[in-house]
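Colleague: pasting the structure only:
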């Protein structure tokens, strides 16, 4: 986990949920409203639900074998419920403001790479006062008519910034974030304060494993 220890990063790509903010309260509420509206039951919701997977992936996890038409109905309803939320329960981690400010002060470029769609992402960046901190934002719906995966979003970010891949790092809280970095051959950092367990993050073999006390390694 030390391949990136001596690299000076010019661009830091941040996942959003579980990396910069706590968001499960509002996501769970939108799921509950979706299931109530559509008359669906998911007895194992609490044990199956996770923050991090895309909406399509989470729908498959909660309702395996469901028809394509029903899946599309669930996704549409969730998008409506979640995207129109004021997000009262979504809050930044205590150290997020200091982390972003320190990186910007050090001359780093910052971008958000998230499975959250553009509307909620922009709303939250504005709510948290982070609009000026980020040089780019990449969500699954940035290209009309397509739904991009996390690896594809990282690829889009790499194309936008004229920075050598070895000087770009992806920071996230789940193995999916680490895998997206690996797919694009850039270093990856896993944060220990998010929704991925420390054990599964270690198994994903990130280049850096960050705690609230060690995130300043990103300034190297």
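Modeller: Cool, got the structure. Quick caveat, the model's predicted, so the values are computed rather than measured. Residues are numbered from 1 along each chain as shown.
Colleague: drop to CA atoms for contacts and neighbour counts, all remaining ones
Modeller: Noted.
Colleague: could you point out which element follows the helix or strand that residue 169 is a member of?
Modeller: Secondary-structure assignment from DSSP states H and E places residue 169 in strand 168-172. Helices and strands here follow DSSP H and E; after strand 168-172, the next one along the chain is helix 175-183.
Colleague: ok, residues contacting that next one?
Modeller: The contact list for helix 175-183 (Cα atoms under 8 Å, 6 or more residues apart in numbering) reads 15, 52-53, 150-152, 154, 169-172, 187-190, 196, 200-201, 204-206.
Colleague: returning to what we had before: next, the angle helix 175-183 makes with the strand holding residue 169.
Modeller: If you take axes from the mean of the first three to the mean of the last three Cα atoms, to 10 degrees, strand 168-172 sits at 170 degrees to helix 175-183.
Colleague: starting at the chain centroid, how far to strand 168-172?
Modeller: What separates the centre of strand 168-172 from the centre of its chain is 11 Å, taken as Cα atoms, centre = their mean, to the nearest Å.
Colleague: burial of residue 133, as a residue count?
Modeller: With neighbours defined by other Cα atoms under 10 Å, the count for residue 133 comes to 17.
Colleague: putting a second one here so we can go through both:
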């Protein structure tokens, strides 16, 4: 079945928010009772799954929703200064010109996403934005989109930079393209067996084309 819709994660996939998020989470460490991370620890965290990262941080589970809310609010104060991942703009425009519908599913706030897209002249590319997905609830949003737009799983590809993005795609039975330029390292992404793993935005258009013809079972 022909792919019609490409859905993207936002932070780390489209927007280069890595440094801003590290600075914010380190600044909030004392308030929420976890240790700030240095560069060495950060490199270790990149090789862990999303659930392993939370376990390693030893943040009390009851504090996580409040922490995420604060991080999103603080990120909103920086969003106007952030830029897309280098090469991502060209890839997005190319996919749009090829006739794909583009969407965003993110746990970030919609105001943050819209401000970023507007500031970088990307708002015209996206047909929908679903925000506020819980940390491990993106599959529910993907399934909602399938129902709302009367789409079959084979008609959708989800593009993300974390292991939880791959898992959400698999749970929703849509193809997963993992990008190696975001938070999680390519090694841990590969362990979670996405349909495709790419390392540069310049590879995205070809990866989408390959997903049109290669069945998941053949990979």
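Modeller: That came through fine. Note that this is a predicted model, so its numbers are computed, not measured.
Colleague: Structural similarity score between the chains, please.
Modeller: Put the two chains on top of each other and the TM-score (TM-score structural alignment, normalised by the length of structure 2) is 0.77; 204 aligned residues with a Cα RMSD of 3.1 Å.
Colleague: Hmm, residue 116 and residue 15 of structure 1 touching each other?
Modeller: No: Residue 15 of structure 1 lies out of contact with residue 116 (Cα atoms under 8 Å); the separation is 9.5 Å.
Colleague: And the helix or strand in which residue 211 of structure 2 is found, what's buried?
Modeller: Element membership for residue 211 of structure 2 (DSSP H and E) is helix 204-213. Using 16 or more other Cα atoms under 10 Å as the test for burial, helix 204-213 of structure 2 gives 204, 207, 208, 211, 212.
Colleague: sorry, back to before: just tell me the aligned range of the strand holding residue 169 of structure 1 in structure 2.
Modeller: Mapped onto structure 2 using TM-score structural alignment, strand 168-172 of structure 1 covers residues 156-160.
Colleague: ditto for stretch 191-203 of structure 1
Modeller: So stretch 191-203 of structure 1 is aligned with residues 179-191, judged by TM-score structural alignment.
Colleague: Pull up the distance across that stretch, start to finish.
Modeller: Distance between the two ends of stretch 179-191 of structure 2: 13 Å, counting by Cα to Cα, to the nearest Å.
Colleague: mean shift of stretch 110-119 of structure 2 relative to structure 1?
Modeller: When structure 1 is superposed, stretch 110-119 of structure 2 averages 1.6 Å from its matched positions, counting by mean Cα distance after the TM-score superposition for structure 1.
Colleague: and for that stretch, what span of structure 1 is it aligned with?
Modeller: Using TM-score structural alignment, stretch 110-119 of structure 2 pairs with 118-127 in structure 1.
Colleague: on that earlier part again, now the helix holding residue 211 of structure 2 against strand 156-160, angle please.
Modeller: Using the same axes, to 10 degrees: helix 204-213 of structure 2 against strand 156-160 is 140 degrees.
Colleague: just checking, what packs against helix 204-213 of structure 2?
Modeller: Secondary-structure packing of helix 204-213 of structure 2 (3 or more Cα pairs under 8 Å, 6 or more residues apart in numbering; DSSP states H and E): helix 88-97, strand 196-198.
Colleague: residues in contact with the shortest one?
Modeller: I take that to be strand 196-198 of structure 2. 176, 177, 178, 179, 180, 186, 189, 190, 204, 207, 211.
Colleague: is it fair to say the first one lies in a strand?
Modeller: In this case it means residue 176 of structure 2. Yes: according to DSSP: H, G, I helix; E, B strand; the rest coil, residue 176 of structure 2 belongs to a strand.
Colleague: What distance do you get for the residue of structure 1 positioned farthest from its centre to residue 181 of structure 1?
Modeller: For structure 1, the largest distance from the centre (Cα atoms, centre = their mean) belongs to residue 39, which lies 29.2 Å off. Distance, residue 39 of structure 1 to residue 181 of structure 1, by Cα to Cα: 39 Å.
Colleague: Run the chain-centre distance for the longest helix belonging to structure 2.
Modeller: Secondary structure of structure 2 per DSSP state H: the longest helix is helix 64-76. Taking Cα atoms, centre = their mean, one finds helix 64-76 of structure 2 lying 16 Å from the centre of the chain it belongs to.
Colleague: so what does that helix touch, helix or strand wise?
Modeller: Helix 64-76 of structure 2 packs on helix 18-27, helix 110-119, going by 3+ Cα pairs under 8 Å, 6+ apart.
Colleague: 10 Å instead, please
Modeller: Helices and strands touching helix 64-76 of structure 2, by 3 or more Cα pairs under 10 Å, 6 or more residues apart in numbering; DSSP states H and E, are helix 18-27, helix 29-32, helix 110-119.
Colleague: hey, which of those is tucked in deepest?
Modeller: Among these, helix 110-119 has the highest mean neighbour count (mean count of other Cα atoms under 10 Å), at a mean of 17.
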